[in-house]
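**Student:** Give the three-dimensional model of this entry:
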Amino acid sequence: MNISRVVLRPLLTGSALAAAAAGAFLAWGNTELRRFELKKVTLPILEPGTLQGAEAFRILHISDLHMIPGQKTKIAWVSALDALTPDLVVNTGDNLSDAAAVPDTIAALEPLLDRPGMFVFGTNDYWAPQLPNPLNYLVGKRRTPSYVDLPWRDMRAAFIERGWQDATHARLEFKVGQLRLAAAGVDDPHHDLDRYAEIAGPPNEDADLSLALLHAPEPRVLEKFAADGYQLSLSGHTHGGQFCLPGSRAIVTNCGIDRERVQGLHDFAGMAMHVTNGLGTSKFVPFRFFCRPSATLISVAERPR
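**Tutor:** As a prediction, the model looks like this:
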């Protein structure tokens, strides 16, 4: 009897089965990238009578497109969100994942650019993605950007030309219908690009709704927005965890926020906080597990009398 053959054959068979299972799991994780979901939440924080009989003020929150040229399914799905007729569109950054992706990004957002909108950017708008170290991601070590420039200025110019407002280190006040909005935003705090001192202070007390925009939900910045009295913060960056356990339970958050608040609507020091799963991933990590890409329609309603 050949002892080595008896021992090795089960090992080789087991290795082949493990490799096949791993391949199938990765293939499933890749197909999840195209299974977009629309999430809907209601947030009753407006003073009674503010909406003058309307049911809600609807905010479409999108983030983390990470667009790559040729993603036709994503373009079609995002464009179709215009049928929701949101009152306001908020984009919290990381639109790009390729130097040639601006035209497709604009194509995806085309109908939404005709609606009132605001945006802040993430570092993946400014600099090209690079192959990450998976171990660093799992242990929560912050990556160093590539510092290879992307054409974010062209994208910003297109947004502004169509009427969207840049909230980066800016305090904005405007009306949508009869609702008076006060908003402020910072640049990506995950890589310390934020300069909160430039926007510090309470929002206009005459505003009906105050919004805080930041790409990454870093607690040190959220604390400042909450202390200044903003009612709702909007951010992305986390991808909802991207690699989750069943039930969309995040393993890591890729920022300072805790795993329990890595996605969805939560409270942060008395301020409502919404973190979206986002609509894409880095082109170097094209997988999602138990965490499908999504956008969220937030219905801001009046408090009960």
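
**Student:** can we go C-alpha only for contacts and neighbour counts from here?
**Tutor:** Will do.

**Student:** And the residue nearest the centre of the chain?
**Tutor:** By Cα atoms, centre = their mean, the chain has its centre lying nearest to residue 236, at 2.7 Å.

**Student:** Tell me who's in contact with that one.
**Tutor:** 63, 64, 92, 93, 214, 215, 216, 217, 275, 276, 277, 278 (Cα atoms under 8 Å, 6 or more residues apart in numbering).

**Student:** repeat for residue 56
**Tutor:** 299, 300, 301, 302.

**Student:** Please flag which of the contacts of residue 236 sit within strands.
**Tutor:** residue 275 (DSSP state E).

**Student:** Now distance to residue 263 and neighbour count too, for the contacts of residue 236, in TSV please.
**Tutor:** Converted to TSV, the contacts of residue 236 look like this (distance: Cα to Cα, whole Å; neighbours: other Cα atoms under 10 Å):
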residue	distance to residue 263	neighbour count
63	12	31
64	13	32
92	14	31
93	16	28
214	14	31
215	13	29
216	12	29
217	10	29
275	5	27
276	6	27
277	6	28
278	9	31
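
**Student:** element containing residue 180?
**Tutor:** Using DSSP states H and E, residue 180 falls within strand 179-185.

**Student:** quick one: buried residues of that strand?
**Tutor:** Under the neighbour-count criterion of 16 or more other Cα atoms under 10 Å, strand 179-185 has 180, 181, 182, 183, 184, 185 buried.

**Student:** can you list contacts of it?
**Tutor:** By Cα under 8 Å, 6+ apart, strand 179-185 touches 50-51, 120, 167-175, 199, 203-204, 206-214.

**Student:** Could you rerun that using 6 Å?
**Tutor:** The contact list for strand 179-185, computed with Cα atoms under 6 Å, 6 or more residues apart in numbering, reads 167-175, 207-214.

**Student:** Next, the second sequence, to be compared with the first:
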Amino acid sequence: MGVGVACVAYGIGIERTAYQVRRFSAAVLPPGAAPVKVLHISDIHLLPRQDRKRDFLLGLAGLEPDLVVSTGDHISSAGAIAPLVDSLGRLAEVPGVFVFGSNDFETPTFRLPFRYLFRSTTGGTGEEAVPLPTDDLRAALEGLGWTYLEERRAELEIGGRPVRFRGTGDAHHHRDDYAAVAGPASDDVLEIGVTHAPYTRVLDGMTADGVPLILAGHTHGGQVAIPGRGALVTNCDLPPEKAKGLFEHTAGGRTAQVHVSAGVGMSPFAPYRFACPPEVTLLTLTERPPM
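**Tutor:** Predicted coordinates for the structure are as follows:
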């Protein structure tokens, strides 16, 4: 009993604000391309009072990324939009793209903690969610110069070279429509797929179309993990060993690199982490080996 209480106290009092930057490399660029640094941010779930989180976000410009990709669940209250923009600071000077998660549309609702840990769920315990000013949030992020990607394609110049994007809405709440952006990807231009929840139907579609890199969030890395074993759940249809990090996904005879972020925050009704600290990722893209 005492060990369990100590773990909960650690998860609430220490690890939930033990923010870190993870680093990976992915060989996905066309031959001859210079490396590109991508800052992947997800699941901020910001509340205005979260000063430590805001300070962490404010320092991320020091990583000097070439591109920012945000994969949703930016806020947990309507009052967090202005603090979010302030906290992103000099990242407004960096090209960026974004999609939304469910908590960009409505406030989080209470969930029994053990229900979250042992099954995937799209609902709460009966409490009615409050709509959020999603249009205002979108306008604020677009005001940074970032591009909204849900069921949209876009092309940006990153490091003097074109990079193409395709994105979907939140598959966890069936807002996704990959058919709206489907189609073969070019081998000569890097294309990045962006989505909130990494359900296999979205990963399969993008991978089979030849998209070499897919970024997602939503899972919180499982939020609670067992040291030496890993996450218990992903809150989607991926297996627990793919709750976070960089891994390969194969569909339609093609293989993509997928990065799932464990995210910066969590629901205010589940303010804990264990063996899964909050994170952003600096992903360095390098040229792929010759065919």
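
**Student:** quick revisit: same list (the contacts of residue 56 of the first structure) but as CSV, adding distance to residue 107 of the first structure, neighbour count and secondary structure.
**Tutor:** Converted to CSV, the contacts of residue 56 of the first structure look like this (distance: Cα to Cα, whole Å; neighbours: other Cα atoms under 10 Å; DSSP: H, G, I helix; E, B strand; the rest coil):
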residue, distance to residue 107 of the first structure, neighbour count, secondary structure
299, 26, 19, strand
300, 28, 20, strand
301, 31, 20, strand
302, 35, 20, strand
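
**Student:** Which of the residues you listed sits closest to residue 247 of the first structure?
**Tutor:** residue 299 (24.2 Å; Cα to Cα).

**Student:** Mind checking which of the contacts of strand 179-185 of the first structure are buried?
**Tutor:** Buried among these by 16+ other Cα under 10 Å: 167-172, 208-214.

**Student:** Among the residues you listed, which ones are in helices?
**Tutor:** Nothing among these maps onto helices, per DSSP state H.

**Student:** Would you tell me which one of these comes nearest to residue 59 of the first structure?
**Tutor:** Relative to residue 59 of the first structure, the closest of those is residue 211; by Cα to Cα it sits at 10.7 Å.

**Student:** was I right about residue 176 of the second structure contacting residue 169?
**Tutor:** Yes. With contacts counted by Cα atoms under 6 Å, residue 176 of the second structure reaches residue 169, the gap being 4.3 Å.

**Student:** Between those two, tell me which one has more neighbours.
**Tutor:** residue 169 (26 against 20; other Cα atoms under 10 Å).

**Student:** now the helices for the stretch 151-291 of the second structure?
**Tutor:** Residue ranges of the helices in the stretch 151-291 of the second structure, as given by DSSP state H, counting those that start in this stretch, are 200-208.

**Student:** follow-up on the earlier one: which of the contacts of residue 56 of the first structure lies closest to residue 111 of the first structure?
**Tutor:** Among the contacts of residue 56 of the first structure, and counting by Cα to Cα, the member closest to residue 111 of the first structure is residue 299, at 20.1 Å.

**Student:** Make a markdown table out of the buried residues of strand 179-185 of the first structure and add distance to residue 113 of the first structure.
**Tutor:** Formatted as a markdown table, the buried residues of strand 179-185 of the first structure follow (distance: Cα to Cα, whole Å):
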| residue | distance to residue 113 of the first structure |
| --- | --- |
| 180 | 20 |
| 181 | 18 |
| 182 | 20 |
| 183 | 18 |
| 184 | 20 |
| 185 | 19 |
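
**Student:** List just the nearest of these to residue 59 of the first structure.
**Tutor:** Closest to residue 59 of the first structure, out of all of the buried residues of strand 179-185 of the first structure and judged by Cα to Cα, is residue 181, at 12.0 Å.

**Student:** picking that back up, after alignment, which residue of the second structure pairs with the residue nearest to the centre of the first structure?
**Tutor:** Aligned counterpart of residue 236 of the first structure in the second structure: residue 217 (TM-score structural alignment).

**Student:** now that match: how far from residue 269 of the second structure?
**Tutor:** 19 Å (Cα to Cα, to the nearest Å).

**Student:** And residue 138 of the second structure, by the same measure?
**Tutor:** Residue 138 of the second structure is 24 Å from residue 269 of the second structure, by Cα to Cα.

**Student:** neighbour-wise, which of the two wins?
**Tutor:** Legend: neighbour count by other Cα under 10 Å for residue 138 of the second structure and residue 269, higher for residue 138 (18 against 12).

**Student:** Next one: the residue nearest to that one when sequence neighbours are not counted from residue 4 of the second structure, what distance?
**Tutor:** Leaving aside its chain neighbours, residue 138 of the second structure sits nearest to residue 148 (7.5 Å; criterion: Cα to Cα, 6 or more residues apart in numbering). Here residue 148 of the second structure is placed at a distance of 42 Å from residue 4 of the second structure (Cα to Cα).

**Student:** When those two are compared, which one has more neighbours?
**Tutor:** residue 148 (21 against 9).

**Student:** Thanks a lot, catch you later.
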